[in-house]
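> Next input, structure requested:
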Amino acid sequence: MLDISWIHLMVLILASFRLTHLIVFDEIASFIRQPFLTITYEEDAAGRVVRHMEVKGTGLRYWIGSLLSCYWCMGIWSSLLLVVLYWLYPVTFPLLIVLAVAGAAAIIETKLF
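The predicted structure is shown next:
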C-alpha cells in the first residue's frame, strides 16, 4: 500500500480540486473543451448568468465531451492522474504543491469574499 503522510494527502486533495476545476470550468483550458462541447451563456430572470453546455458529436467524441462536462467524473480522472504522478514521478511534487496552493486560494476566495 502507498504510505502517504496527511500533509501529502491534503496536497493531493487540493491539487485534484484545482485541476478538476481548471479543466471543467476555467477559460484558460477552454481549448481542451472546445472540440467536445458547445458552451453558451444566458441571463436568467434574476439577472444571473447561467452557463449551458452541449456535448458535441457521437461515440468517443461524445464520451469525452460528457466527461469534460461533468465535475464529478473529471474529478475521478484528475485524482487518478495526480496520484499516479505522485507515486511514479516524485519530481512532479512541486507542481502538485502549486495546484494545491491555488486550490486552497480558490476555496478561501469563494468562502470569504
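> going forward, measure contacts between C-alpha atoms and count neighbours the same way
Fine.
> Now do the strands in the chain.
37-43, 49-55 (DSSP state E).
> List the buried residues of the first one.
Translated: strand 37-43. Burial within strand 37-43, assessed by neighbour count using 16 or more other CA atoms under 10 Å, is assigned to Leu37.
> out of the strands of the chain, nearest to Val101?
Between Val101 and those, the shortest gap by CA to CA is with strand 49-55, which sits at 26.6 Å.
> before we go on, could you also do this sequence so I can check it against the first one:
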Amino acid sequence: MKITLLNLIILSLASFRLTRLFVFDKITEFIREPFFNEIKEVDDYGEIEVYYVPKEKGVKKFLGELLSCYWCTGIWTSAGVVGISLLYPIVSYPIILILAVAGIASILELIVQYFIDK
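As a prediction, the model looks like this:
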C-alpha cells in the first residue's frame, strides 16, 4: 500500500484522536483506572485536587507510566493505527476515518473555545 499525503494526514489525525481518547477522555477512564493510584489533596483555597500517580511496581506501573505520557502513548497508538491499516485496509478504513474526523472536530472545538474565551 502506498502512503499518500492524504493517507498520512488521515492516519495522523486518527492516531491523535485515539491517543487523546486513551490518555485524557473520561469515557476511557475505566481503562486507565487499574494502573493509577488516586491522590486527593486540599489546596490553599480549600478545594480538593485529584492527582493520578502510576502504580508502584510491575506491569501496572509500566502501563500507568505509559498512559500518563501523551507522547509515549502516541507512539504506540500510531503503530497500531498504521499496522491495522496496512494489515486490514478494508476493515480498518471506516474506523480510522471516524477517528480522523473526530480528531479534526476536537481541533476545531479547541479553536472555537479559544476565541470564545478570549
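> now the strands of structure 1 in CSV, with distance to Ser66 of structure 1?
Shown next, in CSV, are the strands of structure 1 (distance: least, CA to CA, whole Å):
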stretch, distance to Ser66 of structure 1
strand 37-43, 8
strand 49-55, 6
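> Report the central residue of structure 1.
Thr20 (1.0 Å; CA atoms, centre = their mean).
> Name the nearest residue to that residue, ignoring sequence neighbours.
Gly75 (5.3 Å; CA to CA, 6 or more residues apart in numbering).
> From Ala102 of structure 1, how far out is that neighbour?
16 Å (CA to CA, to the nearest Å).
> Helices along structure 2, start to end?
5-23, 29-32, 58-67, 70-87, 89-117 (DSSP state H).
> the inter-axis angle of the last one versus helix 5-23?
Meaning helix 89-117 of structure 2. Going by axes from the mean of the first three to the mean of the last three CA atoms, to 10 degrees, helix 89-117 of structure 2 is angled at 70 degrees with respect to helix 5-23.
> Show me what helix 89-117 of structure 2 is packed against.
helix 5-23, helix 70-87 (3 or more CA pairs under 8 Å, 6 or more residues apart in numbering; DSSP states H and E).
> What residues of the shortest one count as buried?
What it means is helix 70-87 of structure 2. Under 16+ other CA under 10 Å, the buried positions of helix 70-87 of structure 2 are Tyr70, Thr73, Gly74, Thr77, Ser78, Val81, Val82, Ile84, Ser85.
> Just give me the closest of those residues to Val53 of structure 2.
The closest of these, once distances to Val53 of structure 2 are taken by CA to CA, is Tyr70, at 14.6 Å.
> Please identify which of the helices and strands packed on helix 89-117 of structure 2 is closest to Phe36 of structure 2.
When those are compared by CA to CA, helix 5-23 sits nearest Phe36 of structure 2, at 12.1 Å.
> follow-up on the earlier one: for the helices and strands packed on helix 89-117 of structure 2, could you give me JSON lines that also reports distance to Tyr93 of structure 2?
Below are these laid out as JSON lines (distance: least, CA to CA, whole Å):
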{"stretch": "helix 5-23", "distance to Tyr93 of structure 2": "10"}
{"stretch": "helix 70-87", "distance to Tyr93 of structure 2": "7"}
